[in-house]
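Q: Please work out how this folds:
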Amino acid sequence: MKQLLIFSTLLLLVITPAWSQSTEYQKNKIDKIEKGSVFTKIINGDLPATIVYEDEDIIAFVPLRLQAPVHLLIVPKKEIHTINEVSEEDTLLLGKLFLVAKKLAKEQGISETGYRLTMNINEDAGQSVFHLHMHLLGGKTLGPMVIQAK
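A: Now for the predicted structure:
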């Protein structure tokens, strides 16, 4: 199954039009998918992490590079490379990601002051780990999502 997924990904990357991902990004993405997600290694206990939540479907932990005083990664244990690969069968799992985020925001004391939930998908958004994940950011006033044109 994994080989079929890798082959399908390779095929799609080869036949995509010019406006898609850069060649360098595509190669890097394929290499990372073939090696397996760092998040899967955390889920399997092969890499250490500061885990703040875990159940049968989801794990949440502190990332290595904090971008806010509160910064957690909320990750489904099912390896889905990008949101573009989500299917109807993932509906409950995605809903559960948001419920876990709500719970963690409350536990971290930022549910009332405010927080941001983000998912980066592919090159233009800066996705570097190809295992769907949600960033929970808060604990300070957060700047704009993107630089605003004047």
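
Q: use CA for all of it now, contacts and neighbours both
A: Noted.

Q: what about the residue nearest to residue 34 when sequence neighbours are not counted, helix or strand, and which?
A: Closest residue in space to residue 34, ignoring its immediate chain neighbours: residue 6 at 7.2 Å, by Cα to Cα, 6 or more residues apart in numbering. Following DSSP states H and E, the helix or strand that holds residue 6 is helix 2-15.

Q: Alongside the first, I'd like the structure of this one:
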Amino acid sequence: MTDPDCIFCKIVADQIPSQRVRETERVLAFRDINPKAPTHVLVIPKDHHADVAALARRDPNLAAEVLTVAADVADDDGVTETGWRMLANSGRNAGQEVDHVHVHVFGGKPLGPMLSG
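A: Here you go, the predicted structure:
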């Protein structure tokens, strides 16, 4: 299932270019266009799910695959030993800007505290 208005669905469909770094049959990982760290990759399910709760409830195996691909991205970018952060925002108050579940993988520098202020 896809959402024709969703930017991430358009990336999956190659309607919008992206720098893909890893891909499985059901998951896509690509570099963020506005990176916040040397490693900043978005990992998304190819099917449209609005947020992490929707994905976990509808397809827990796919949710697990998203996490596995995130770990693989950290390995690929060489940040596993020094440490990396995985972040999933869910809802507007959490900062979710695209209503398609996505996990950010950050690494390559000290990332500081989880929350500010």
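
Q: Counting neighbours, what do you get for the closest residue to residue 32 of the first structure other than its chain neighbours?
A: The shortest distance from residue 32 of the first structure to any residue that is not its chain neighbour, by Cα to Cα, 6+ apart, is 7.2 Å, and that residue is residue 130. Residues contacting residue 130 of the first structure under the criterion other Cα atoms under 10 Å number 22.

Q: Surely residue 70 of the first structure is in contact with residue 139?
A: Yes: A contact is recorded between residue 70 of the first structure and residue 139 when judged using Cα atoms under 8 Å, the distance being 5.3 Å.

Q: picking that back up, alignment lookup: the residue nearest to residue 32 of the first structure to the second structure.
A: Under the alignment defined by TM-score structural alignment, residue 130 of the first structure is paired with residue 99 of the second structure.

Q: swap in residue 61 of the first structure?
A: Taking TM-score structural alignment, residue 61 of the first structure has residue 30 as its aligned residue in the second structure.

Q: now do residue 77 of the first structure
A: Taking TM-score structural alignment, the alignment pairs residue 77 of the first structure with residue 46 from the second structure.

Q: Contact partners for residue 13 of the second structure?
A: Residues touching residue 13 of the second structure, when contacts are defined by Cα atoms under 8 Å, 6 or more residues apart in numbering, are absent altogether.

Q: Tell me how many other residues crowd the residue nearest to residue 133 of the first structure when sequence neighbours are not counted.
A: In space, not counting the residues next to it along the chain, residue 133 of the first structure is nearest to residue 75; the distance is 4.6 Å by Cα to Cα, 6+ apart. Residue 75 of the first structure is surrounded by 25 other residues when neighbours are defined as other Cα under 10 Å.
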